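Asks: My questions concern the predicted model and sequence given below.
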Amino acid sequence: MSSSALLVIDVQQSFLQAPYFNASDMPLYQAKQIELITACQRQHIPVIQIFHVEKTGHFSKASGWVKPMDFLPPHHGLVFEKTVHNALLGSGLHEYLQQQGIEHLIISGIRTEQCCETTARVGSDLGYQIDFVTEATLTFAMQHANGQSFSANEIKTHTELVLSGRFARICSIDQLVASWPALALA
């Protein structure tokens, strides 16, 4: 399945410093992220880490927080840095994927509705087949300017709604693994 790659987007210690960080969903997310990485490694699917880097603050290299979260297994693959919300443009990742003949992206990481969703949308527009594994993404509750609050689960549900059938296939890890024989034939 060399035409596939798993993107582990922004799973970095910078988020632990953010004022909106909430650890309540971390145990389940960690388990699912590790399960997805392990499943991809078993299929020899490259696992690519993406880190978000800004000039200042806890996402800056100077902060010392632009490094993998401690729960991630040791990583021996490629690492790309991005300065925008999508992982593909301006990071060198899209060019690398094209050189490698990778046409199928598996999306996981932190913030479901921000960098993960944006990467899925841009990836689809660039012609990649996208599998969005929501259970291996993490986000945080948000409040609208009108005062209405949205839980992390509501935000994930919205992301699934707007991506499904237009930009990505929404799937669980089990559904993804079950589809791999079909992907290998494509």
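Replies: Everything's here; your move.
Asks: use CA for all of it now, contacts and neighbours both
Replies: Will do.
Asks: Please look at Leu7 and Ile106 and confirm they touch.
Replies: Yes: with contacts counted by C-alpha atoms under 8 Å, Leu7 reaches Ile106, the gap being 6.0 Å.
Asks: Comparing these two, which shows the higher neighbour count?
Replies: Ile106 (24 against 21; other C-alpha atoms under 10 Å).
Asks: Against that first model, consider the following:
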Amino acid sequence: MWMKVLFLLLLCLSQSVWASDSCQAHVRRIERETSVRASCYCGPSLSRVLAQLPGTLRVEAACQMRRNRGFGKSSPLRPGVDVLDLDRYDADGSYIEGWVFLRGQLELEGQVMLSDDGASFSARQLYREDGGTSVLVNNYLYFLVQLSQAQAQLFKPPRARPGELACKTRTARVRFTDFEIYRVDTGGDGSRPGRVEVLSLGPLKPCMDG
């Protein structure tokens, strides 16, 4: 019995150390990119984060979170003090700004758009104009997930001559692992998956306007 208790204690300790290391990695990266001190929800302060996430996704860290007050003004949220609601717009219709790091997997069926400008994935059948159940999920996981060049190659993009814009789209079932979601005034907003596994692909079709 005591061996089982010891094992559980060691497991909890190892997970706590891993979470702390992971959080510090996010802090160091953001401080390197922004040259300002980072403030993150992670570890115990994640208990104050509200997010209804699909699949096995969970919030690993949320950093530099602030409320946009308009006219170039914003107010920072304080981890461990303020509740961070990633599912809702503010009363004035604005959304939280900052970086959100998700850990876990999500399997989706949708459309991948492939062009010279890059590649993105959207599950438009799940997208809702009013933000749906969760603004974070609706706007950043179901719509315009940005794919790296290496990830785009997994969807077998068409070959085009240099300078020729060849926009194509195809249906795909995809398993995503981990996400980085960013909404910052200096770099726009979007989401990037850490890993992409293509489960099925439909035929290539021309992109349609709208």
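Replies: It's in. Worth saying up front: this structure is predicted, and the values here are computed from it rather than measured.
Asks: TM between them?
Replies: Superposed pair, TM-score by TM-score structural alignment, normalised by the length of structure 1: 0.29. Supporting alignment: 86 aligned residues with a C-alpha RMSD of 5.0 Å.
Asks: which residues sit in contact with Val177 of structure 1?
Replies: Ala39 (C-alpha atoms under 8 Å, 6 or more residues apart in numbering).
Asks: name the element it belongs to?
Replies: Taking DSSP states H and E as the criterion, Val177 of structure 1 maps to helix 173-185.
Asks: show me where structure 2 has helices.
Replies: 2-34, 135-140, 149-153 (DSSP state H).
Asks: Give the buried residues for the shortest one.
Replies: Residues Gln151, Ala152 are the ones in helix 149-153 of structure 2 that count as buried (16 or more other C-alpha atoms under 10 Å).
Asks: ok, now the first one?
Replies: Residues of helix 2-34 of structure 2 classed as buried by neighbour count (16+ other C-alpha under 10 Å): Ala19, Cys23, Gln24, His26, Val27, Ile30.
Asks: Tell me which helix or strand comes right after the strand or helix carrying Gln30 of structure 1.
Replies: Using DSSP H and E, the element containing Gln30 of structure 1 is helix 26-42. Of the helices and strands lying after helix 26-42 of structure 1 in sequence (DSSP H and E), the nearest is strand 47-52.
Asks: what angle sits between that following strand and helix 26-42?
Replies: With axes from the mean of the first three to the mean of the last three C-alpha atoms, to 10 degrees applied, the angle from strand 47-52 of structure 1 to helix 26-42 works out at 140 degrees.
Asks: right, and the helix or strand after strand 47-52 of structure 1?
Replies: Along the chain past strand 47-52 of structure 1, the next helix or strand (assigned with DSSP H and E) turns out to be strand 79-82.
Asks: The longest strand seen in structure 1 packs against which elements?
Replies: Criterion DSSP state E: the longest strand present in structure 1 is strand 129-138. Secondary-structure packing of strand 129-138 of structure 1 (3 or more C-alpha pairs under 8 Å, 6 or more residues apart in numbering; DSSP states H and E): helix 26-42, strand 104-110, helix 117-125, helix 152-163, strand 169-170, helix 173-185.
Asks: rerun that using 10 Å as the cut-off
Replies: On a contact count with 3 or more C-alpha pairs under 10 Å, 6 or more residues apart in numbering; DSSP states H and E, strand 129-138 of structure 1 meets strand 4-9, helix 26-42, strand 104-110, helix 117-125, helix 152-163, strand 169-170, helix 173-185.
Asks: which one of the ones you listed lies closest to Ile50 of structure 1?
Replies: strand 4-9 (4.8 Å; C-alpha to C-alpha).
Asks: ok, and for that closest one, which residues are buried?
Replies: For strand 4-9 of structure 1, by 16+ other C-alpha under 10 Å, it's Ser4, Ala5, Leu6, Leu7, Val8, Ile9.
Asks: All good on my end, thank you.
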